[in-house]
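Student: prediction below, plus the sequence it came from.
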Amino acid sequence: MTLEELYKALSFINASREHRLKYANIVLKDISLFPKLLSILFMTEDKVSCRAAWVFEFVCAKYIYAIVPHLDSFTENLHKIHQESAIRPVAKVCEYIAKEYYSKNQNTITHLLTPKHKEHIIAACFDWLINDCKVAPKAYAMETLFLFGKDNAWIYPELTQIIERDYHTQSAGFKARGKHILKKIKKQ
C-alpha cells in the first residue's frame, strides 16, 4: 500500500473503535505502513491527520515497539500536533512510551529512548498541560511527566505548581488525576 492509498483509506474511517482497530491491524500486519502512517499523522493541517492519530494510538497500544525506529521523527514533530482529536491519541502514546521506559523489564525503549527524545516528550506534555486542551491529554501528560520526573528532579515542582494552580478551574477529571499525581509525587 502506498502513502496515497493509505491516506485515501484513512480518509474514510470514523472514530468508532471497530474502524480504528481494523486499520491498526492492517498496519500491524504490514509494519512497513507505520512510517507512512506517521507521515500522515504529521500532515497537521489536514483532517486525515486526526484519523491517522486514532490508528497510530491503536497500533502503539498493541505493539509499542513499532515506534522505536521512528522515535527521532515522532519526538521532533510532537510540537506540531495541534488538532484536539489528534492531541489525545498522541498524548496517550507518549504515556505508553514513558510506561514502557520505566517498566521493570528491560526493553528496547529503555535502551533507545535518548535524553533528547525525553526532552521533546516532556516539552509537549507541559504544553498540553498548560494550554487549553481537553482533560484526556492533560491527564496523559500528567502521568507521563510524573514518570519522567523520576529522573528529572525539576519536573515535580513544575508539575505540582501547574496542577495546584489549575485545580480549582479545571474539570472533575483533571482534579481526580491531579490529586492522584500529587499523592504519587509526595511518596517519591
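Tutor: Thanks, I have it.

Student: only C-alpha atoms from now on, for both contacts and neighbour counts.
Tutor: Noted.

Student: ok, the residue nearest to residue 155 when sequence neighbours are not counted - how many residues close by?
Tutor: Sequence neighbours aside, residue 149 is the residue nearest to residue 155 in space, at 5.0 Å (criterion: C-alpha to C-alpha, 6 or more residues apart in numbering). Look at residue 149: counted by other C-alpha atoms under 10 Å, it has 19 neighbours.

Student: with residue 101 instead?
Tutor: Residue 101 - counted by other C-alpha under 10 Å - has 20 other residues nearby.

Student: kindly provide the distance from it to residue 139.
Tutor: 18 Å (C-alpha to C-alpha, to the nearest Å).

Student: then residue 54?
Tutor: Distance, residue 54 to residue 139, by C-alpha to C-alpha: 17 Å.

Student: okay, the two: which has more neighbours?
Tutor: Looking at residue 54 and residue 139 with other C-alpha under 10 Å, you find the greater number of neighbours at residue 54, namely 29 against 25.

Student: who's in contact with the more buried one?
Tutor: Residues counted as contacts of residue 54 (C-alpha atoms under 8 Å, 6 or more residues apart in numbering) are 15, 20, 86, 89.

Student: can you redo these as JSON lines with distance to residue 46 and neighbour count?
Tutor: Formatted as JSON lines, the contacts of residue 54 follow (distance: C-alpha to C-alpha, whole Å; neighbours: other C-alpha atoms under 10 Å):
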{"residue": "15", "distance to residue 46": "16", "neighbour count": "12"}
{"residue": "20", "distance to residue 46": "18", "neighbour count": "22"}
{"residue": "86", "distance to residue 46": "11", "neighbour count": "24"}
{"residue": "89", "distance to residue 46": "16", "neighbour count": "24"}
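
Student: included below, for side-by-side comparison, is a second structure:
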Amino acid sequence: MTEEKWAVKVLQISSRLSDRKALGQEISAEPELINYSLKFIQQGSEELATKAAYGLDIALRSDIKLLKPYLDPFLNALQKNQIETVSRIFSKICELLTSKFLKSEKLSKAEREQILSKCFDWLIGNEKIAVKVFAMQSIYNLSETESWIPGELKAQLELQFDASSAAFQSRAKSILKKLES
C-alpha cells in the first residue's frame, strides 16, 4: 500500500474500538505500514497523527516485535511528539518495549537513553496520569541497566506521591516496594 492510500485509510476511521482494531490488524498484516504511521505522527496533523497512533497501539500490543525494524523512526517520533493522545499511546509502547521486548531483544544503550529521557520528562512534567504511570513503569523496567536509575526514580515518585491521584499512588507504591527489596 502506498503512503497516500494509507493516509486516506487512516483518516477514514473513528476512535471506536472496532475501527482501531481494524487498523491495528492491517498494520499487523502489513508491518511496513508502521513506518508510514510514524511519519504521519511526526508531520503535525493532529487528526492523522492520532488516528495513526490508534492503529499502532493495537498492532504493537499484539506483537511489540513488529516495531524492531522501525525502532529508530519510533524513537525519533517519540522525541518530537507534542500530541497528548499520541503521548499516552507512546508511553504504553515504551512500557511494552521495556518489558516484553527486553526479554527477547536487547535495546542498545542509546535506545535505552532515549526512552529513559522521554519517560523521565513525562514523569516530571505536567502529563495525564496514564502517561505518568506507563512512564514510571518503563523507567522501573530499565532500572537494572544503569545504577543511577533506581535512586532518581524513587526520588521522583516520593516527591509526587502525596499530591497525586490514587492511580499514580497505587503504581508508585508497587514500584517503590520493588525498589526497596
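Tutor: Yep, that arrived. None of these values were measured; they are calculated from a predicted model.

Student: the contacts of residue 54 of structure 1 in strands, which ones?
Tutor: Counting by DSSP state E, none of the members of the contacts of residue 54 of structure 1 fall within strands.

Student: out of these, which sit inside helices?
Tutor: The helices, defined by DSSP state H, take in 20, 86, 89 from those.

Student: helix/strand/coil for the nearest residue to the second one once chain neighbours are set aside?
Tutor: When the adjacent residues along the chain are set aside, residue 86 of structure 1 lies closest to residue 50, with 4.5 Å between them (C-alpha to C-alpha, 6+ apart). Reduced to three states with DSSP: H, G, I helix; E, B strand; the rest coil, the structure at residue 50 of structure 1 is helix.

Student: what about residue 50 of structure 1, how many neighbours?
Tutor: Per other C-alpha under 10 Å, the neighbour tally for residue 50 of structure 1 reads 29.

Student: quick one, what contacts it?
Tutor: The neighbourhood of residue 50 of structure 1, defined by C-alpha under 8 Å, 6+ apart, consists of 41, 44, 83, 85, 86.

Student: save those as JSON lines, and put in distance to residue 9 of structure 1 too.
Tutor: As requested, the contacts of residue 50 of structure 1 are exported to JSON lines (distance: C-alpha to C-alpha, whole Å):
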{"residue": "41", "distance to residue 9 of structure 1": "14"}
{"residue": "44", "distance to residue 9 of structure 1": "17"}
{"residue": "83", "distance to residue 9 of structure 1": "20"}
{"residue": "85", "distance to residue 9 of structure 1": "18"}
{"residue": "86", "distance to residue 9 of structure 1": "17"}
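
Student: list only buried entries from these.
Tutor: The neighbour count (16 or more other C-alpha atoms under 10 Å) marks 41, 44, 85, 86 as buried among those.

Student: could you give the number of residues near the closest residue to residue 112 of structure 1 other than its chain neighbours?
Tutor: The shortest distance from residue 112 of structure 1 to any non-neighbouring residue, by C-alpha to C-alpha, 6+ apart, is to residue 68 (7.5 Å). By other C-alpha under 10 Å, 14 other residues sit near residue 68 of structure 1.

Student: what about residue 68 of structure 1, distance to residue 52 of structure 1?
Tutor: Relative to residue 52 of structure 1, residue 68 of structure 1 is positioned 18 Å away (C-alpha to C-alpha).

Student: with residue 123 of structure 1 instead?
Tutor: 22 Å.

Student: higher neighbour count, those two?
Tutor: residue 52 (28 against 16).

Student: I'd say that one and residue 41 touch.
Tutor: Yes - assessed by C-alpha atoms under 8 Å, residue 52 of structure 1 is found in contact with residue 41 at 5.1 Å.
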